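*Asks:* Got a predicted structure plus its sequence, pasted below:
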Amino acid sequence: MKKLLMMAWLCLCLSHFAEAQKYIIQDSVMIKTPEGHTLSAVVVRKAETTGPQPTALMFFIYSNTARSIQEASYAAEQGYVGVVADTRGKRLSPDTVAPYENEVKDVNAVIRWIIQQAWSNGEVGMYGGSYSGFAQWAALKKPHPALKTIVPYVAAIPGQGLPMENNVFLNANYQWAFHVTNNKYVDNGVNNDHDRWRKMRSNWYHSGVAYNKIDSVDGTKNPWLQKWLLHPSYDSYWQAMVPYGRDFAKITIPILSITGYYDDGQISALQYLTEHYKYNPKANHYLIIGPYDHFGAQRGGTPILNGYQIDSVALINTRKITFNWLDYIFKGGPKPELLKDKINYEVMGANEWQHAPSVSAMSDKRLRLYLSTEMRGNNAVLSAVKPKKKSHHEQLVDLADRQTSNNDYYPNPIINDELDRSNGLFFVSEPFDQEISINGFFSGKLLASINKKDMDFGVVLYELTPEGKYFHLSYFLGRASYLKDATKRQLLRPNKIEKLPFEKTRLVSKKLQKGSRLVVVLNIDKNPFAQINYGTGKEVSLETIHDAKSPLKINWFNESYIEIPVKE
C-alpha cells in the first residue's frame, strides 16, 4: 500500500513538472511607466514557441497571482503571449492605487513595454470584463498603434454607470472602493460583509442625514466616495478617464462588445457602442447581447437567471468567442459564428439569435404610447392615441417618510406574480392581437410640473402575460435636472410644466405573446439604495431630511409618452 501511495505521489509530481515545462511563466514582471511609476504583471508563453507572437492582454484591478497565471496560461495555450497586468498600486506595485484615474496612461505604458520584448510581434489585443473592460476603453482615449482590437465585456464607464447612474449616486457598489484599495490584492472579507452594508443602508435611510455622511453612519471613512461626490456632473474629472465626444471618431480598430439585458452596468457598455457609432458611423464595432447579468455575461450565461429559465440557445462560451475573435483579427481565422452582423442579440421567448446592422435596425418601428388619465380599475390606460384634452395625474411623495420606500425597479426576480402597488403610477396597454417582439432601447418624454426644483424618478417596463405574470423588460433611473445634459445641471422651475426626455434605458429583446400587455410604472426614487433628492436645488449629497419640508407634488400630464421599439 505504501509503495502504491509513493508511486501515485511520484506520478502527480511528474505531471506538475510536465505542466510547468509546457510554459515559461514570469509572475513578478515589473514595468516602469514614463512617469516613473511601477506596475506588476504576469507573462506566460508556451515553451515550445520560438518566434514572436501577438499578445493577449488583460488589465486587472482584482489582483490574484494564481488567477493571473491561469488566465495568461489559457491565452498562451491559444497561441498568444498571455499578459495580465495589475492596476497601479496593486499586487507588487509600490505605488498608491487610485481606481480609474491612471488607466489612460498606464495601459498604454504596458502596451509600449510589450512591443519592446523579443517575444512580441508588435501586435496586442485586449479582453476582459467590468473594470478590465473599462481599462480597454481607457487605453483608446489615446490609442496606441500596437493595440489592434479589444473585447470588452460589461465595460464600466466611471461617472455614468457607476458610482452613479444618470447622475444619481447608487449604494449597490458602496463597498467596492474598500474591496480594491484596502490592500495590494482584494479585501473579500469587507466586500462580502452583506449584513454590514445592509445595516448601513437601512440606518442611513432611516436617519435622514445627508448622503455625504453615509460613511459616518457606517463608522469608516470612505475617501473615494467623498472624492466622487465632488463630481455630481459628468465633468472633466470623469471625461478624462475614457473616450468622450469626438475622441470616439479616432477609434478605428475592430471591437467586440459583450453585455447582457440584466447587466446592471449595461448603460455603460452600450454607451460606448452608441457613442462610437455616433462619432464614427463606419466603426467596426460588433455587439453580442443576451439574457445575462453582470457576471453571467463574462461567462456566457447561466441556465436560471433571477428565477427565469433562459432560452437554451442563449448559453454561449464568452472565453471561446473571445479567442476566436482574436484568431480572426490576428491569424486570419474565421469570424466567430455568432457574429452574422454588427448587432447580435438573443430574442427571449423565441429561443433564437437575430442579427442587425445597427441598434435602430433591430426594430421595424417605434410604438408611441401615451400616459393617459383614463382609468380602468386601479390602472391608467397606456394609450396608442394621443389624448385630445390635457389633464394630469397628481402624485404626492413625502420625502421625509421612512416607513415606506418608492421605486422598486431592480429586476430580481425577473418574473413576478404581483407588483408592489403601494406607490407609483401604473399604466397598462391594450392586449396585442398578435405576437410581437420588443427589440432595442425604450425611451420617452414626460411632461410634468413639480413644486420643487428637482427630482429623481424611475420608469419601469414590464410585459403582463395572458397568464397574469409580470416579466421585467427594462428600466430607467435618472435625475430630472441632468436629463438634457449630463455635464450641466439645469434645475426645474417650480410649478411650471417641464419637458423631461429620457433615453438611457436598458436594451432588451423579448418576444411577447398574443394577448400580452405592456405595463409602465412611473415613480419617484426614494429608498435605501440611492441618494435622496429633496428638490431644494442644493447639491443633493448635502441635503438632509430637514430639506423635505412639504411633500413633493408632481403633476404628470397625459401628453407624456414612451416609445417602444417593436418588430412584428
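*Replies:* Great, that's in hand. Numbers count the residues shown, from 1 in each chain.

*Asks:* Could you use CA atoms for every contact and neighbour count after this?
*Replies:* Fine.

*Asks:* which residue ends up closest to the midpoint of this structure in space?
*Replies:* Note on the chain: the residue nearest the mean C-alpha position is Gly265, at 1.3 Å, using C-alpha atoms, centre = their mean.

*Asks:* Contacts only, for that residue.
*Replies:* Gly265 makes contact with 154-156, 161-162, 294, according to C-alpha atoms under 8 Å, 6 or more residues apart in numbering.

*Asks:* Kindly list the longest helix within this protein.
*Replies:* helix 2-22 (DSSP state H).

*Asks:* take the one below as the second:
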Amino acid sequence: MNSIPDQKSYIRAQPQPVPEGAQTIQIAMRDGVELAADLYRADLDIPAATILIRTPYDKGGFPGMGKIARLFVAHGYNVVIQDVRGRFRSGGATEYMIHEPDDGYDTIDWIAKQPWSDGSVGMWGTSYIGFTQIAALSSAHPALKCIAPRLTGSNLGLPVIAPDGSEDVEHVVNRWYFGQCYNDNFLYIGRLPWHQRPWKKMMEGFFETVGQWSADFEKSFERDFPSRAPSLASLIANPIPTLFTVGYYDLCAPAAWQDIEALSAAPAWAGKLFLRLEAVDHEGYNVEQAPFGPEDWYTHNPVALEKFIRRAVDPTIPFYNRHLRGLGEGVPPVQYEIGRTGWKASEAWPPAHTRRVRFYLSGKNDAQGLLGETPPERDFARWRHDGENLVPSIAASAEQPCGPGSTTVLMAWPDLAPLGDRPDVLAFGSKPVAVDLLITGAVTLKGRLASTLESADIFARLLDQAPDGTAHLITRGQVRLKTRPVSETADGGVIQEHATPFTVTVGQTAYKLPAGHRLLLHIFSSDFPEYTANGGGVDPWLIEDVPSGTHILEFGPATGAILDIDVAASPEAVRAAFA
C-alpha cells in the first residue's frame, strides 16, 4: 500500500505582493481569457522598447523578479512580467506548453499597441520562462525583434530523440514538474517517498493529500503528449536574433543543443544565432562556487541573489541594445566560459582551432580499463545491472531528488573516483597529460551494447582525475536503448550479432585539464534517484520492481567502444600532451 504524504509534507506557494514600482495590468487573449501582468515603465514620457518575461512561477515571487525588472528599466527598457495562463493570478486552464505560442503572440501584440511602447519587443528568461520565448518565436509576431532563452529548449521536460531513434533517459524532474507545478494556479512543493514504487501511485497519493490532481501528469503517459512542443520547423521558419545561453552542467542542455544544431544548420539563421556557454547548472550556480553552502543560495542570501541576477542579466544588455535599439556592437557570435579559468569569444562553436581526439576503450572487468590511442583486440566487458542496488546519483537524494530543496551537482561536488570500484561501473583512464589540455566542444561515446534485457540505459561521466586520485565531473550524458536480448551464456558471435549500436552525447563543454591530471571515464546503467530506472520496456513510473540483467560492452578495432573529444590543440600539442 502506497503511503500518502501528510498535510505537513508540502507547501502551497501563494502569489507574492506586487513588487515596488510595478503597475498591475490585465491583458486579454484572443479567447477572452485575461492574463495578469506587472508593468515597469522606463520613462513616463517617451515610448521605449519592452522586455517581456512570461512566467509560471508568480510574476512577483520568482527570486528577484522585481530586481530584474528594475535593472532592465535602468537601461532604458519597459518591462512586462506576466503570469502565464492558468498560473497564479492569470485566468484560464493550467496546461503545460499548449497555450504559450498564441498567448505569447497576443501579449506581444498588446504591448506593441500601447502608447508607452515603441513597437519593439524582446524577451528574457530561464527554464520554462525561457521556453515561453521559444514558443513566442514559433508564432512569429513581427514586433518580436529578439529573444534570449537561457537554460531551456523547445521540448523542455520532454524526450530528446536522437537521429538514430534512441532517446535520453527521463530525468525525474520532468513528471515531478507536471505533478507538483501544473496542478492548478499555484505551486506545490513537498517531499515524496521516492523509495516506493510504482511512482505513479506515489504521485497519486500526493494528489489525494493536496486535494488537487494534475491533468498534465496523467496526460504525460499518453503517446502524443510530446507533440505539444513547438516544432523545430516553426522555429527555423522565423529567424530573429537569438542569444541562447547553455549550461555545461544543466540537465536541460540536451534540449538546448537540439535546438541550436537545427537552427545552426538553417541558412536563414546565419548571423542570427548567438551562443553564450556557461559553466553553470540549471539553477544558475557556477562551477567556480563548487562545493558551496547556504551563503551561496540566492533564494536565502540577498548578496548571492544580487550576484545571480547580474550574472544572468548583464550579458544580455549589449544584445538587447543592438537588436532593439540599434546601439553598440552587440555580442560576439560565441562566448564560452572555461570552467574556473575565464572567458573566450569565437566566431563559431566549436572554435575554428578545435580538432577531434579519439580514445579506444579496452580492459577487463576486474581492473580499471584504458582510454588508449590505438585500437585493442576484440573483447567484451560485462556488468550486472542490479535493480535492487542502483548506481547512486552524484548529489540527488531519495528524499528530495529534484525541485526546491534538492542538492545540486555543484552544491555537493563529491570525489567520484570511488564509484569506479563498484562492480556495475566500468572505469577507463587515460595517461596523465604532460601539458594543459583544453577541451572545447563535444564529448561523444560510441559503441555497441548487448543485454539480457529488452531495454538498457547507458550513463557516461567524463571526470578530471588529479594526481592524488580524486576525480570530479567534467561532463556527462546518457541514452536509453531498445536491445535484442541475449542469454547470460551467449558467446562472442551471438553478442556481436545482437549488439545494438549506440551514441551517447556526453556533453558540450569548455574545460582545462591541468598538466599531471588524466581523463577518467565511468560507464554504468543507472543513476538513481536523479534519473528514472529502466523498466525493461515498461514506463519506469509504472513498474513495481526494477528489472535486473547483464549488459555487455564490445571492445575492438572496428565496432568497439570509442570516446571522441574536441580539443583546442594542434596534432603536435595533442601528441605532446599524451607523450
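*Replies:* Great, that's in hand. Treat the numbers as computed from the prediction; the structure is a model and nothing was measured.

*Asks:* Now the TM-score, please.
*Replies:* The TM-score (TM-score structural alignment, normalised by the length of structure 1) is 0.79; 499 aligned residues with a C-alpha RMSD of 3.1 Å.

*Asks:* Dump the contacts of Gly265 of structure 1 into a markdown table; add distance to Glu559 of structure 1 and neighbour count as well.
*Replies:* Below are these laid out as a markdown table (distance: C-alpha to C-alpha, whole Å; neighbours: other C-alpha atoms under 10 Å):
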| residue | distance to Glu559 of structure 1 | neighbour count |
| --- | --- | --- |
| Val154 | 36 | 32 |
| Ala155 | 36 | 30 |
| Ala156 | 35 | 29 |
| Gly161 | 30 | 22 |
| Leu162 | 32 | 22 |
| His294 | 36 | 21 |
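
*Asks:* Which of the residues you listed are conserved in structure 2?
*Replies:* Counting by both residues aligned by TM-score structural alignment, their matches' C-alpha atoms under 8 Å, the members of the contacts of Gly265 of structure 1 that carry over to structure 2 are 154-156, 294.

*Asks:* Can you name the two of those residues that sit furthest apart?
*Replies:* Greatest spatial distance among the kept ones among the contacts of Gly265 of structure 1 (C-alpha to C-alpha): Ala156 and His294, at 10.5 Å.

*Asks:* between the two, what contacts are shared?
*Replies:* Counting by C-alpha under 8 Å, 6+ apart, the common neighbours of Ala156 of structure 1 and His294 are 130, 265.

*Asks:* ok so Ile31 of structure 1 is a strand residue?
*Replies:* Yes: checked against DSSP: H, G, I helix; E, B strand; the rest coil, Ile31 of structure 1 lies within a strand.

*Asks:* if I pick it, what's in contact with it?
*Replies:* Ile31 of structure 1 makes contact with 38-41, 110, 113, according to C-alpha under 8 Å, 6+ apart.

*Asks:* still on that earlier bit, looking at the kept ones among the contacts of Gly265 of structure 1, which is nearest Gln53 of structure 1?
*Replies:* Ranked by distance to Gln53 of structure 1 (C-alpha to C-alpha), the kept ones among the contacts of Gly265 of structure 1 are led by Ala155 at 26.6 Å.

*Asks:* Downstream of the one helix or strand Tyr205 of structure 1 maps to, the next helix or strand is which one?
*Replies:* In the assignment (DSSP states H and E), Tyr205 of structure 1 maps to helix 194-207. Counting by DSSP H and E, the next helix or strand C-terminal to helix 194-207 of structure 1 is helix 214-218.

*Asks:* ok, average deviation of that next one from structure 2?
*Replies:* By mean C-alpha distance after the TM-score superposition for structure 1, the fitted helix 214-218 of structure 1 averages 3.9 Å away from its aligned residues in structure 2.

*Asks:* ok so, going back, okay if I get the contacts of Ile31 of structure 1 as JSON lines plus secondary structure and distance to Tyr308 of structure 1?
*Replies:* As requested, the contacts of Ile31 of structure 1 are exported to JSON lines (DSSP: H, G, I helix; E, B strand; the rest coil; distance: C-alpha to C-alpha, whole Å):
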{"residue": "Thr38", "secondary structure": "strand", "distance to Tyr308 of structure 1": "46"}
{"residue": "Leu39", "secondary structure": "strand", "distance to Tyr308 of structure 1": "42"}
{"residue": "Ser40", "secondary structure": "strand", "distance to Tyr308 of structure 1": "41"}
{"residue": "Ala41", "secondary structure": "strand", "distance to Tyr308 of structure 1": "39"}
{"residue": "Val110", "secondary structure": "helix", "distance to Tyr308 of structure 1": "41"}
{"residue": "Trp113", "secondary structure": "helix", "distance to Tyr308 of structure 1": "46"}
